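**Q** missing the sequence, but the structure's below:
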């Protein structure tokens, strides 16, 4: 058995949960596309749903913080399809 520090184990668990969530979202996205829902509508409703939940669970300040962080990442090109990881 591998003995990992709690923080490292927590990070691994969070990464796994993010991967599973990503797969769920991809499946829902594909289902929506196959039903004829456009990408703009899917994207806007996904973002809106996420923000409603963040506000409900953590308040508007947390939601604004998340939006600010996403904006920073967007401006730095993190979401570009052609971006390179090297």
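**A** It's in. Keep in mind that this is a model prediction, so the values were computed, not measured. Residues are numbered from 1 along each chain as shown.
**Q** C-alpha only now, for contacts and for neighbours.
**A** Fine.
**Q** Which strand or helix spans residue 42?
**A** helix 39-58 (DSSP states H and E).
**Q** Could you check the following helix or strand past that helix and say which residues are buried?
**A** Sequence-wise, the next helix or strand downstream of helix 39-58 (DSSP H and E) is helix 60-75. Of all the residues in helix 60-75, those buried under the rule 16 or more other CA atoms under 10 Å are residue 63.
**Q** Next, the residue lying closest to residue 83 once chain neighbours are set aside: secondary structure please.
**A** Leaving out its chain neighbours, the residue that sits closest to residue 83 by CA to CA, 6 or more residues apart in numbering is residue 77, at 7.1 Å. The three-state label given to residue 77 by DSSP: H, G, I helix; E, B strand; the rest coil is coil.
**Q** Comparison target, given below:
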């Protein structure tokens, strides 16, 4: 029974992640349409994300995410051919 619940939880989490990606993609496109440079959009998104994560989960959670993201960048996981949406 616990296995089934874990699978359901994973499916729900993935659905939420995909919805969040869609929302962020729309916001990104709107920013570009408004003439905002990608680096400015990215900095604003990261500032908002890390601020909210610090507020909701604490500084350690934000730093852990930052470490994971850095490792992903260094591993080339954000190359266009590797992005999953």
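**A** Arrived safely, thanks for sending. These figures come from a predicted structure and were not determined experimentally.
**Q** Quantitatively, what TM-score do the chains reach?
**A** Remark: TM-score between the superposed chains equals 0.90 [TM-score structural alignment, normalised by the length of structure 2]; 82 aligned residues with a CA RMSD of 1.7 Å.
**Q** ok, back up a step: what's the local residue count around the residue nearest to residue 83 of structure 1?
**A** 13 (other CA atoms under 10 Å).
**Q** Show me what residue 9 of structure 1 aligns to in structure 2.
**A** In structure 2, the residue paired with residue 9 of structure 1 is residue 8, using TM-score structural alignment.
**Q** re earlier: so what secondary structure elements neighbour the helix holding residue 42 of structure 1?
**A** helix 6-34, helix 60-75 (3 or more CA pairs under 8 Å, 6 or more residues apart in numbering; DSSP states H and E).
**Q** JSON lines for the ones you listed, including distance to residue 51 of structure 1?
**A** Shown next, in JSON lines, are the helices and strands packed on helix 39-58 of structure 1 (distance: least, CA to CA, whole Å):
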{"stretch": "helix 6-34", "distance to residue 51 of structure 1": "15"}
{"stretch": "helix 60-75", "distance to residue 51 of structure 1": "6"}
